[in-house]
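# quick one: sequence and predicted model below, then my questions.
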Amino acid sequence: MDQLTAMRTFRHVVDAGGFSAAALVLDMSHSVVSRQVSQLEQALGAQLLNRTTRRFALTEVGQAYYQRCVQILDQIEDAAQMVHHHQSHPSGLLRINAPMVFGIMEAGKWLPEFMRSYPDLKVDFVCNDRFVDLIAEEFDVGLRITRTLPDSTLVAKRLCASDMVLVAAPAYVKRHGAPRTPAELAAHNYMAYSLALQTTELTFSGPDGALSNVAVNGNLQSNTGMVVCDAVRAGMGITASATFVVCEDLRRGDLVQLLPDYRLHSRDLYALYPQNRHMSPKVRAFVDFVGDYYARNRWAF
């Protein structure tokens, strides 16, 4: 016997005022309704209803049990409604993780509008430049700009690409000249982001498509791209940067692109989130919103 179903049937019998009336409401036969109530009484070891051929009445214990049934079934319905609302409407706390430089440079451009669009959401936006286990640290979604993603159980949705460009300040170029080929970088002060896959070598694709690996060296590296780019803006050296970091500098002329005929491997922006059978509305809303925002090329210069 399914006790919860039997409880619902018992409640309908009492609310409808009889077995036949309950059977009509439940779209069940009179005999099935009667059998479910009898099985419930047998399981409980108590008589809930006094029956006659024309009417029935609750026993004393039946009255007490009926009141508890109403409370329990209403709570179950409330819980189901809560889940339904949650699954159909973005709400609650959304925890987002992103690299520090991306959060500083980009989140302010779209996060306010996202939150205005979903006023029932609270957002915890955490930025750092260390490896973060999204599941272990209970993040709902992560944003990553990378060339390759490690094997993972996470779902990865590619949102857009960010080219990598070699840049320097005009003042640096004035003092030291601009490299004309990748090989000439050996004579320049290259500043590296220490968490990059490669900090001492760059791979270029030339105008003819040929690949060349070039060793680079300099007097500064940092685990945050902000420090490196600030040093380059100050005219201290050269770096390879994602365009989302330097596109405004290039538009204003505060930085210049070096070796424009040679391409570095681009990076992709991904949204990562745990693989669940039912994707939560808050994660879906965020991934769709950010995906729509970056569907347009935001980092051209």
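Arrived safely, thanks for sending.
# from here on, contacts and neighbour counts on C-alpha atoms
OK.
# for the stretch 101-250 of the chain, which segments count as strands?
Remark: strands assigned in the stretch 101-250 of the chain by DSSP state E, counting those that start in this stretch are 121-127, 141-146, 155-162, 164-168, 192-193, 201-205, 211-215, 221-222, 238-242.
# who does the strand or helix carrying Q87 touch, helix- and strand-wise?
Here Q87 is covered by helix 60-88, with elements defined by DSSP states H and E. On a contact count with 3 or more CA pairs under 8 Å, 6 or more residues apart in numbering; DSSP states H and E, helix 60-88 meets helix 3-16, helix 281-293.
# circling back: now mean neighbour count and distance to N97 too, for the strands of the stretch 101-250 of the chain, in JSON lines please.
Formatted as JSON lines, the entries for the strands of the stretch 101-250 of the chain read as follows, by neighbours: other CA atoms under 10 Å; distance: least, CA to CA, whole Å:
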{"stretch": "strand 121-127", "mean neighbour count": "15", "distance to N97": "5"}
{"stretch": "strand 141-146", "mean neighbour count": "22", "distance to N97": "5"}
{"stretch": "strand 155-162", "mean neighbour count": "18", "distance to N97": "14"}
{"stretch": "strand 164-168", "mean neighbour count": "23", "distance to N97": "22"}
{"stretch": "strand 192-193", "mean neighbour count": "25", "distance to N97": "20"}
{"stretch": "strand 201-205", "mean neighbour count": "16", "distance to N97": "28"}
{"stretch": "strand 211-215", "mean neighbour count": "14", "distance to N97": "33"}
{"stretch": "strand 221-222", "mean neighbour count": "16", "distance to N97": "20"}
{"stretch": "strand 238-242", "mean neighbour count": "24", "distance to N97": "19"}
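# below is an additional structure, to be compared with the one above:
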Amino acid sequence: MRDRFDGVQVFVEAVEAGGFAKAAERLSLTRSAVGKAIARLEERLGVRLFHRTTRTQSLTEDGQQYYERCVRAIEELRAGESLLESGRREVVGKLRVSLPVLFGRYCAAPILRAYARQHERLELELSFSDRQIDLIADGFDLAVRNGVLGNGTALHARRLVSPRKALCASPAYLAARGEPHSLADLPEHDTLVYWRNDYGLTWQLPDATGALIDLSVTSR
């Protein structure tokens, strides 16, 4: 494939410079090297690109057509390079993010919206869900989740925050059911439990030594 483009730059430069000698100066080559590159290109294409005299070179009809197409191809390459350069300097494109419902709406979404305002060419798509997802199969670039990832994941993960939790009860409930005095009392009380994948998660609470233990409670 590379051989198919050999000599193209030299050919375009010879046309735009108005001759082999000036093209050689621009490309830091000898006039002989420019002439040989053009000759090899003509041989490969099977056409004559230049009318040559001892003093001038002018394009043939085939040479003119080939030059116009070469220029368009070079412009496309330059446009592609400019696009990549702008992409390195500017955030461009769509970013699909999956977020837990509460944490996503109240904590992450304001940060992401502020980021999107700084980058006008960024298209932000947020999906709020607590279910576990497959980032690749579901087409997400990034996901934020609560809890432990598990051993089976091959994804790159980073801890964002370690939220603090509090154990609360309404005064009306405590008046009706009494106040628990130890962890052992909690399974006898009605509680609110976070459910994931069709089962209720245990509560993690510190024992007398401060170590976290899993406590199964009754949810209503």
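Received, thanks. Keep in mind that this is a model prediction, so the values were computed, not measured.
# related to what we said a few turns ago, okay if I get the strands of the stretch 101-250 of the first structure as JSON lines plus distance to V232 of the first structure?
Shown next, in JSON lines, are the strands of the stretch 101-250 of the first structure (distance: least, CA to CA, whole Å):
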{"stretch": "strand 121-127", "distance to V232 of the first structure": "23"}
{"stretch": "strand 141-146", "distance to V232 of the first structure": "21"}
{"stretch": "strand 155-162", "distance to V232 of the first structure": "19"}
{"stretch": "strand 164-168", "distance to V232 of the first structure": "6"}
{"stretch": "strand 192-193", "distance to V232 of the first structure": "10"}
{"stretch": "strand 201-205", "distance to V232 of the first structure": "17"}
{"stretch": "strand 211-215", "distance to V232 of the first structure": "19"}
{"stretch": "strand 221-222", "distance to V232 of the first structure": "11"}
{"stretch": "strand 238-242", "distance to V232 of the first structure": "6"}
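# quick one: which of these is nearest D133 of the first structure?
Closest to D133 of the first structure of the strands of the stretch 101-250 of the first structure is strand 141-146 (CA to CA; 9.5 Å).
# for P180 of the second structure, which non-adjacent residue is closest in space?
Once flanking residues are discounted, P180 of the second structure sits nearest to L186: 6.4 Å by CA to CA, 6 or more residues apart in numbering.
# quick one: that neighbour and R177 touch, right?
No. In this structure, L186 of the second structure sits apart from R177 without contact. The criterion is CA atoms under 8 Å, and the distance is 11.3 Å.
# compare these two (neighbour count), which wins?
Between L186 of the second structure and R177, L186 has the larger neighbour count (other CA atoms under 10 Å), namely 16 against 12.
# next, work out how far apart the more buried one and V217 of the second structure are.
7 Å (CA to CA, to the nearest Å).
# also D62 of the second structure?
Between D62 of the second structure and V217 of the second structure the computed distance is 85 Å (CA to CA).
# name the helix or strand for V97 of the second structure, please.
Assignment of secondary structure by DSSP H and E places V97 of the second structure within strand 93-99.
# so how far does that strand sit from its counterpart in the first structure?
Once the two structures are superposed, the average separation between strand 93-99 of the second structure and the matching residues of the first structure is 1.5 Å (mean CA distance after the TM-score superposition for the first structure).
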